[in-house]
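J.: Structure for this input, please:
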Amino acid sequence: MKPGYYLLFLVLILTLGCNQQSYNKTASGIKTTIDSTVVEIQFFTPGIVRVIKSLPGETVEKKSLSVIKEAEKVSFKVSESDNIISLVSDVLTVKVNSKTGTVSYLSASGDALLSEKAGSVAFIPFNDAGNETYSVKQSFSLNPDEAIYGLGILQNGKMSQRNQQVHMVQNNTWDFSTFFQSVKGYGVFWDNYSPTDFTDNEAGTEFASVVGDCIDYYFMYGKNADGVVAEMRNLTGKVPMFPLWTYGFWQSRERYKTQDETVGVVEKYRELGIPLDGIIQDWQYWGDNYHWNGMSFLNPGFPEPQKFVDDVHQLNAHLIISIWSSFGPETPQYRELDEKGMLMNFQTWPQSGKEGWPPDMNYPSGVRVYDPFNPEARDIYWKYLNEGLFSLGIDGWWMDSTEPDHLDFKPEDFDNKTYLGSFRKVRNAFPLETVKGVYEHQREVSSDKRVFILTRSGFAGQQRYGSNVWSGDLYSSWDALRNQIPAGLNFTLTGNPNFNSDIGGFFAGAYNKSWNDGTAASNPLFQELYVRWLQYGVFTPMMRSHGTDLKREIYYFGKQGEPIYDAIASAINLRYSLLPYIYTTSWNVTNNNSSFMRALVMDFPTDKSVWNMNNEYMFGQSLLVAPVLNAQYTPEKILKGDEMSGWNKGSAKTKEGYPLIDFTEVKSSAVYLPAGTAWYDFWTNEKFDGGQVISKETTINTTPVPVYVKAGAILPIGPKVQYATEKTWDSLEIRIYEGADGEFILYEDENDNYNYEKGVYSTISFNWNNADKTLTIGKRNGEFPGMLAERNFNIVLASKNKAKGNEIASQPDKIVTYSGEEIVVKF
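T.: Model prediction:
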């Protein structure tokens, strides 16, 4: 070959080579530059893909705060054809358009899942407190009728989060996770912690963040909602178990002002025979605002802290206590953190050193928020918490204001420096890091007491830190109650299963009117709202009564034999009867990535009637809950407000007359029963086919909440108790709902400590064969100290003549003695 032809041949070969491979293959995917954007695709698992986009010449070194998983070694193939680079694993096909840079995702069978919107990548120069960086955004194209869920705790009443814009900056009543999942079985986690706008409209579905050195998101394909939740937890952390006692009833108030008052509430519940497992001590036990969050009992109303804790424990109850993310200037924590430059400087709660509202700014409190992104600051926080409170035997933490409270906002407040850069850069991850500090430190010093944190804000990954997030300082209104169902369900669908709300709403507002006997809690308008909220609370991961303005303890609502008192007692007792079911569900959450509160789309994805249903849900795998969410006996009070107006109580307590209300009247609610299964009325055992709307008669008490049990369900009912561990489960009632095969695996352990992580627990399987009418109780697996070696199971086939709601059936169909070996029970 002549030299000229040889040179031409080499150029042709090199050109063809470049056309054939416009990317570099890496150990986990590919890296390529397209249209002035560096695009990197990384397989974390066969079903999880990370996408990083940056500008040429930029060095991207990012350590995620949410993602803790290391990329697995994934087998995948790469090919290129017609400007499309394809990466194929056993679960996913990822296609990158080498002309436009658009990334799209398909299932292994070729079904289109999601695609980026062409030309939607944006890097906009941004000066972040002196650091030259970018604002970033990315849009996706969804099908017009595609339902999506997640984004956090949103007080918008919506189930599917299509066709809206959400400005994501953590606040008191809206908690954000930059994650959504689709009814098509995939999820997207936008790994950014700065203020972010989520927008969904005809132009696309977009995340846009104020600060980002790069675009960084994860696509995961779980095939269904449970699978997506599992993938999100695989990526950001599993859920540790809470102690059994956390699933009992909790009483709280803003606030108990002395230790005698707090202990007295527990004593009164014991005297009345009303079950109670926990009492919460809210703020100001530390004294004044200058000693804010001092983590010590300086208030004269708490002269004997150790006796305080011991008195609660001797009543077989547990105590959790309020701690904050900020400190007053007279506390040693403040001084130590301030000396090390670990305090931020913006207006937070409380603003005034004097109590009362409005704040007297002539006496500024000087309270400042600490930097939880700094590991040394987290060490200091725990040092004082351990010495001042944990050493007394406090059982758990009420971590308030973990957004944190940010009052009188100024844009330059975001310029505050944290250990990881500007406050702006990491703003939304503040609750994640705050809770992390307490969880990790307590785990280091104790394995005998499981960490339990009740907190007011959450972010992606927080489920791994033993936290239950409540929905903030809500106003008492029926609208607020209605909003809690989709708020909790969407939060659950981000992978965070632990959600609760202030039962009755925090600010009583227009309901703060005295009635007849002079107590505001006897106002029938509030009574109806409170009871319906409480009945909904039975079917949430934490059942907790709390609020200001009105006292919520049962004895302020009348006495035994009166409808409202009896309704409250009935709801609390129902909760305790379900503890074996709830605790087993807790194990399924930890061990099998399940969820407590389940949007109906999770279990019935082919029934399009439930895709946007915001007023019903499954609690665990078996119970369909349709709370009464509208006033039936009294007029609704429509009230909108915020935290500032809520504290401005003024002269709200005035008498207001209404006609006498007959709470014994029978009302009705419409309930949709999802298609694909039959359903039993929990209260009557009447059987219904799915796929229809029925009318359910209700009262305030005797059949209070429409609850339906799925055919094939096996439901354990626990004994009547005053606290969760008062009695062993040696004579459980096992209810079987015929009509389909079913399985239930009863989980038991020591009820607290972390020995379950070492396999110290037992499981007993119950399998129902509907065709043979046979129940097989399997061989017990595992053991633990204190385990029942022998017990009875009272087997009940659900039928109308045995319907007793939450009471133990007096005439079981079979009583079997179980010693750990398999038993077959034939009906």
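J.: CA atoms for contacts and neighbours, from now on please.
T.: OK.
J.: which residues touch the strand or helix carrying Ser322?
T.: For Ser322, the host element (DSSP states H and E) is strand 318-323. Applying Cα atoms under 8 Å, 6 or more residues apart in numbering, the contact partners of strand 318-323 are 245, 277-283, 293, 295, 309, 312-313, 394-400.
J.: Here is the second sequence; please produce its structure so I can put it next to the first one:
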Amino acid sequence: MNKFMLLKFKNIICFTLLIGLFSFQKPTGKNYEKLKDGVLVNLSTKSAGAPRAVKVRVVADNIIHVSATPEENFDQEPSLMVLENKGAAPKWQLQEKGKTLVLSTNKLRAEVSAETGAVTFYDKNGKKLLQENNQGQKVFVPVKLDNSQSYQLHQGFNVAADEAFYGLGQHQAGLMNYRDWQVDLTQYNSVAVVPFLVSSKNYGILWDNYSITKFGDVRPYRQLSALKLYGKDQQPSGLTATYAFDLNTGKAPIVRQEQEISYEFLEDQTEYPAGYKLEGGLMTWEGFLESDASGVHRFEMPSSGYVKVWIDGKLLLDRWREAWNPGLSVFKHELKKGQKHAFKLEWNPDGNVSYLALRYLPPIPAADLNKIAFSSEAGDILNYYFVHGQNMDEVISGYRQLTGKAQVMPKWAMGFWQSRERYKTQQELLDVVKEFRKRKIGLDNIVQDWSYWKEDQWGSQEFDETRFPDPKGMIKEVHDQNAHFMISTWPKFYEGIEAYKAFDEKGLLYKTSIKEQIRDWIGQGYVSTFYDAFNPEGRKLFWKLLDEKLYHLDIDAWWQDASEPDILSNASIPHRKALMNPTYLGPATKYFNAYVLQHNKGIYEGQRSSNPKDRVFILTRSAFGGLQRYGAATWSGDIAATFEEMGRQIPAGLNFSLSGLPYWTTDIGGFFVENKYDRGPMTPAAQEEWRELNTRWYQYGTFTPLYRSHGQFPFREVFNIAPEDHKAYQSIVYYNKLRYRLMPYIYSLTGKVYHENGTIMRPLVMDFSADKNVQNIGDQFLFGPSLLVNPVYEKGATKRNLYLPANTGWYNLYDGTYQQGGRQISADAPYERMPLFVKEGSILPFGPEIQYTTEKPAETIMLYVYGGKDAQFELYEDENTNYNYEQGKFSTIPITYNEATKTLTVGKRQGEFNGMLKNRTFHVVFVQPGKSKAMDFDAKPDATIVYNGEAKSVKLK
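T.: Next up is the predicted model:
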């Protein structure tokens, strides 16, 4: 080979090697970009519906923000829920490990697949907490909203087999743990949506989306027609539906075969058989169900009136709900593939318009048993925050770090509120306040509900002078009797009134209901609409109206009704969207759930600008993420006055608390009543049942964050429920006095809400997470750190089965007897008393007997110390009604008990404020295992501490 050929050969080899190098060498370009607070991963989209980019941001040591887009660029609008992070940037690190990007803080680790963008979360020790997994589901599905492009969103997660799920606002199907169920996040009268999920594994997910969302098992519910249905004759032609007329008509029933039960909305009321009238009627569906799958089937039933459901002869549902306001029920039953299961549904509509539907979900596929998901109707990007904590308190604290602190409520708001639907005259309201003072029953707030205006002037925010001739004088008289005055306002305006015109001329009203000329139920019926609270100008004008028409009368607090918004009750979801479309921010579908947040924002900001001194207090009939930062509390809506409905309030309120919103209340006694209570004179039996229901509800309501009675006729004042010598009256007054005695304890809890992101009404899973027995308990809770509350919600019950959590002991509050936890007991529950226990290692401060929260300073406090373990409590005080605590004007007194030395120490006071009590006396009562002492406010103390702000200790025996 000559030199030329040798050189040519070498060149060919080199060229070949170079081609090989370029062909097989891993590309050096990266598909991610490090940001100042996280990482942006650009993905090679392989399928329709997958994200094109995922952004993972470190918000705090324990909070990670994940967002994804199907577009080339992130166009991220400011969140309505989440506040701008103004805190110090946390320290974090980014590492590249193969095809995984790892973001680490000192408390948390997030791993992001550089190929798919899927995120997995771990604690600092490397324990897996949560993993994204959509299992083939599309994350983004394009949807057209009006003239804009948006996406339906889906995000699935793998979870642990023993995990439980809570929060998500207030839902009234009776569930505590949402595991394996679907939760419908749609605002509705008695459903309050807060898209914050809390896991028993001590993490939370804040789903930052405003549209209607499903959580959990998000498969669409199926109509009964998806099952094989048989009639009573076992022929496969559908269920046998019998529409019986009111017996007085003498008409024969209408009988037909039906494949579906679907009378859920106003629009469905025309679907009944021709000529059928609901009033006085009774409907039954009977036959057999056959499924093509074996396993647990879950059923969902929105209903009103009286309804009962049996499958295989087992009664699965028996409830009543007022005809005009259906509520949701869920139940489950195991069906076997190919087997006929006897079915019967009996419905008494109890009105001339009523609502009923029944749907089901087949068994969860094996691949989805350890999976949860969020599925939303609309959003431009997928957006959620992962919050981790050592316990649920830290998780809730993370939620408030993201969405805002909850204020210290004015002290008077923690006392008793009296309300009814409604005080019709000025004198009627004043007479109630006078009667409370005459009887020396505690009262801090009187509430004027709706319709104080002239009949045709809804939205005027003006009193009808014929019934309320001197509103300012009326409120002054309330104040002179050391009570406060709350008033109901709605974001609703009758067509043509002056307030309507002021909003209309600026284009601040939703106009669909005006175009459709929808009339409400008042008098002849009036056409109305709501203002657009998403519009900043609308919020300012609404506050201006309240300020000029009402606030100058010295109103203390605001009741914001129908804030879902409820423009037309029981309209179908598409119709409800049309009624509030478009919003200032965009299509109603995209912003459907967030109206309440914006509406209350305007009132809070408006009052604080008009009067920076006094604390805002708002009670509203809905909720959303971030509502707590606007001085707002939520009540559970227009619920039914039944024992069964009372039982549903307990898990509803507990899950609301776990959603991060600390202030919640329910209508003590229930809002709407059955005919036996308000159609003419009650029978003796009905009257005694009514008294018992109210007694049990008042007992429970004493230990909710806000203590408030409200409802339609019969009147709800204790002296209208029963005479003084009746045990109902005596029990209600007993708990009223106990609530006021506990005011040092209760007001200290409100201080912790603001200063430590605390939670007042505490599901057992918060404090006893290691005890797996508490995961599904939704009818017991802790009120603050020490009091175990066990409401009685069964008619005629004089015993209450309950669970005492493990790894601690429990004292009976009333007699001081002690027993170990970790077991079920049957506790005494006589008519007059609800079982109450105190956790071992507790300090309970009791103040003087008072009739309103500021009647007298707590110069003398009885400290009940419950030994067996170390104990601590921090007594909090401030100026009661202003915002000076935000500038540090408050005091705390640490109180500790050491079990080993039997020493109680009242520590050095920290902080100060105007009017602070500098000297006081603590009378100490020491309760120990085997040495019970009854709760007695006249008891001889075991020790007395005269306190001047410096630390003092005493030995207890």
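J.: if we can go back for a sec, whereabouts in structure 2 does the strand holding Ser322 of structure 1 align?
T.: Here strand 318-323 of structure 1 aligns to structure 2 at residues 484-489, judged by TM-score structural alignment.
J.: now do stretch 423-434 of structure 1
T.: Mapped onto structure 2 using TM-score structural alignment, stretch 423-434 of structure 1 spans residues 588-599.
J.: Give me the distance between the match of strand 318-323 of structure 1 and the centre of its chain.
T.: 22 Å (Cα atoms, centre = their mean, to the nearest Å).
J.: For the longest strand seen in structure 2, give me the average deviation versus structure 1.
T.: Counting residues, the longest strand found in structure 2 (DSSP state E) is strand 148-158. Strand 148-158 of structure 2, aligned to structure 1 and superposed, deviates on average by 1.2 Å (mean Cα distance after the TM-score superposition for structure 1).
J.: In structure 1, which residues correspond to that strand?
T.: Mapped onto structure 1 using TM-score structural alignment, strand 148-158 of structure 2 covers residues 131-141.
J.: Stretch 441-451 of structure 2 too?
T.: With TM-score structural alignment as the criterion, stretch 441-451 of structure 2 aligns to 274-284.
J.: ok, back up a step: pull out the buried residues from the longest strand of structure 2.
T.: Going by neighbour count (16 or more other Cα atoms under 10 Å), the buried part of strand 148-158 of structure 2 is 150-158.
J.: just those now: which is nearest Gln820 of structure 2?
T.: Nearest to Gln820 of structure 2, judged by Cα to Cα, of the buried residues of strand 148-158 of structure 2 is Asn158 at 37.3 Å.
J.: hmm, back to that, out of the contacts of strand 318-323 of structure 1, name the ones that lie in strands.
T.: Using DSSP E, these in strands are 278-281, 396-399.
J.: Weed out the non-buried ones from those.
T.: The neighbour-count test (16+ other Cα under 10 Å) marks 278-281, 396-399 as buried among these.
J.: export those residues to JSON lines and tack on distance to Lys73 of structure 1?
T.: Listed next are those as JSON lines, based on distance: Cα to Cα, whole Å:
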{"residue": "Gly278", "distance to Lys73 of structure 1": "46"}
{"residue": "Ile279", "distance to Lys73 of structure 1": "48"}
{"residue": "Ile280", "distance to Lys73 of structure 1": "47"}
{"residue": "Gln281", "distance to Lys73 of structure 1": "49"}
{"residue": "Gly396", "distance to Lys73 of structure 1": "39"}
{"residue": "Trp397", "distance to Lys73 of structure 1": "39"}
{"residue": "Trp398", "distance to Lys73 of structure 1": "40"}
{"residue": "Met399", "distance to Lys73 of structure 1": "39"}
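J.: Could you give the number of residues near Glu790 of structure 1?
T.: When counting by other Cα atoms under 10 Å, one arrives at 10 neighbours for Glu790 of structure 1.
J.: Ok, Glu346 of structure 2 next?
T.: So Glu346 of structure 2, with other Cα under 10 Å, has 18 neighbours.
J.: Distance of it relative to Trp285 of structure 2?
T.: Distance, Glu346 of structure 2 to Trp285 of structure 2, by Cα to Cα, to the nearest Å: 7 Å.
J.: ok, now Asp771 of structure 2?
T.: Taking Cα to Cα, one finds Asp771 of structure 2 at 43 Å from Trp285 of structure 2.
J.: mind listing what Ile215 of structure 1 touches?
T.: So Ile215 of structure 1 contacts 51-54, 136-138 (Cα under 8 Å, 6+ apart).
J.: and if we set it to 10 Å?
T.: Residues counted as contacts of Ile215 of structure 1 (Cα atoms under 10 Å, 6 or more residues apart in numbering) are 39, 51-55, 121-123, 134-138, 190-192, 207-209.
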